[in-house]
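J.: What follows is a predicted protein model with its sequence.
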Amino acid sequence: MTQHNRYLNRRNALKLGGTTLMAAALQGFWPQPTPAIAATTQPSPETVLELLTTGNERFVAHHAQHPHTSIERMAELATGQHPIVTILSCADSRVPAELLFDLGLGDVFNVRVAGNIVTPEVLASIEYAVELLETPVLMILGHERCGAVTAAVQGQTVPGHIGDFIDEILPAVAQVKDQPGDAIDNAVRANVDRQIQVLLQQSDLIRKRKANGQVRVVGSRYDLDSGRVDLLA
């Protein structure tokens, strides 16, 4: 067996049922009035972003519908997954992606780490989701009053290995240190942008899929006070 064939076999195995599961997962995917997605069609990045936006609007309005939490959904996912979005977010307990976007089981490939930073392990996890599970959207989600960013801005001395993730945020802090406004929120936004750049610089896989229009990479910020998630320019 050639190396190329071994790669293809491994890729197909990791997709965990791919096309068949995707069709089942997308059938009647979203509660009305959101338009249904054709069962045999991979949702476009634009469609996914619309679904995320409307889901967050329901969350903000306290009208969440909590889709994909049934026992039938659990059975459907028992043999595989095909999430529609990969989200790199902070490990902060106040930022659970499924709740913020009114999503359910199997909808989000979550990668969570303090400060939503890109480490080698984080990058590998994201590449797995984007390349092998073919998620159409990759979102880096920062949030208001992030403790990791706050520690970096204030130059806090911290015990143990906590300083490891602070070091990864410091370049973003330096980038906006002379900007007017709230220093921590400026750094939160700059850190989201920096982590996107790190992803694109370090991953050939993500760059190629982005260039081919197969994945859209977006930055966002979650407001702890309002519950709203805003896309960042």
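T.: Great, that's in hand.

J.: going forward, measure contacts and count neighbours with C-alpha atoms only.
T.: Will do.

J.: list the contacts for the most centrally placed residue in the chain?
T.: Nearest residue to the geometric centre of the chain (CA atoms, centre = their mean): I87, 0.8 Å. Applying CA atoms under 8 Å, 6 or more residues apart in numbering, one finds that I87 lies in contact with A97, V108, F109, N110, V111, L138, M139, I140, L141.

J.: would it count as being in a strand?
T.: Yes - assigned with DSSP: H, G, I helix; E, B strand; the rest coil, I87 falls within a strand.

J.: returning to that earlier point: now tabulate the contacts of I87 in CSV and tack on neighbour count, secondary structure and distance to G163.
T.: Output for those, formatted as CSV (neighbours: other CA atoms under 10 Å; DSSP: H, G, I helix; E, B strand; the rest coil; distance: CA to CA, whole Å):
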residue, neighbour count, secondary structure, distance to G163
A97, 23, helix, 25
V108, 20, strand, 29
F109, 25, strand, 27
N110, 19, strand, 23
V111, 20, strand, 20
L138, 24, strand, 27
M139, 19, strand, 25
I140, 26, strand, 21
L141, 27, strand, 21
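
J.: A further structure is provided below for comparison with the first:
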Amino acid sequence: MLAANHSYYTVENLSAEAALQELLDGNQRYALDHVEHPHEGSQRRVDLSVAQHPFAIILGCADSRVVPELIFDQGVGDLFVLRVAGNVADEAVLASIEFAVEHLGTRLVVVLGHERCGAVMAAINHAFSEGKLNSLISYIEPAIKAGREANGDCVVSDTVKAHVHLMVKQIQSTEPILSHEVKNSSLKVVPAYYRLATGKVEFL
């Protein structure tokens, strides 16, 4: 865990392992209702006006109950957050991850699914309208089969976890930048699952 004053740090001195530990520590504070709300003052804004150094990339769902900065008890500039329904790693998301890895030097990516995900439930029930929501189906459908195989039925939690794992694999295999960084052990991509009521994140 970082020092109590949460002094400004950069990715140069925070490895993927250290970044993951900081997320674990922050989530424990959040789940226990001992949040510290770091890096929210005026001096932090001044520091970040020159450059940003987020220590982790979080690909999460757009669900209003799943806010990474709160869940991990982090402040301004700590996390590079991408939020889209169903935590889908589409082309725009992958490009954004590439940007954070290549230009900001971030070494950790967390794909954060959550229980009772509306996008996953809609995909399972084929409850899509004629609008753009249909574009999510192609990303989530492979996880539906995996969810059925995991538990003999299409249980939402199993499907969410299967989908998270598939998105992790997609990020890891994206050429040329991300796959190269993963193969060189310069980038760590990890799956995670958030429980709404307890506030706890389970790294899968």
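T.: Everything's here; your move. Keep in mind it's a predicted model, so treat the numbers as computed, not measured.

J.: re the thing from before, ok, and the contacts of I87 of the first structure in the second structure?
T.: Contacts from the contacts of I87 of the first structure that recur in the second structure, judged by both residues aligned by TM-score structural alignment, their matches' CA atoms under 8 Å, are A97, V108, F109, N110, V111, L138, M139, I140, L141.

J.: quick revisit: residue in the second structure paired with the residue nearest to the centre of the first structure?
T.: In the second structure, I87 of the first structure lines up with I58, judged by TM-score structural alignment.

J.: Same question for S226 of the first structure.
T.: Per TM-score structural alignment, S226 of the first structure is aligned with T198.

J.: and its match, what does it touch?
T.: T198 of the second structure touches A31, counting by CA under 8 Å, 6+ apart.

J.: swap in V11 of the second structure?
T.: Here V11 of the second structure is in contact with H53, P54, F55, G105, T106, R107 (CA under 8 Å, 6+ apart).

J.: which of the residues you listed lies closest to K169 of the second structure?
T.: Comparing these against K169 of the second structure with CA to CA places R107 closest, at 16.2 Å.

J.: What's the closest one aligned with over in the first structure?
T.: By TM-score structural alignment, R107 of the second structure lines up with P136.

J.: Please report the number of neighbouring residues for the spatially closest residue to its match that is not a sequence neighbour.
T.: Nearest non-adjacent residue to P136 of the first structure, counting by CA to CA, 6 or more residues apart in numbering: V215, 4.4 Å away. V215 of the first structure has 23 neighbours, counted by other CA atoms under 10 Å.

J.: isn't V215 of the first structure right next to P45, touching?
T.: Yes - between V215 of the first structure and P45 there is a contact under CA atoms under 8 Å: 6.6 Å.

J.: mean shift of the lengthiest helix in the first structure relative to the second structure?
T.: Of all segments of type helix in the first structure, defined using DSSP state H, the longest is helix 183-202. Helix 183-202 of the first structure, aligned to the second structure and superposed, deviates on average by 0.9 Å (mean CA distance after the TM-score superposition for the first structure).

J.: Contacts only, for the residue located most distally from the centre of the second structure.
T.: In the second structure, the residue that sits farthest from the middle, by CA atoms, centre = their mean, is E130; the gap is 28.4 Å. With contact set as CA under 8 Å, 6+ apart, E130 of the second structure has no partners.
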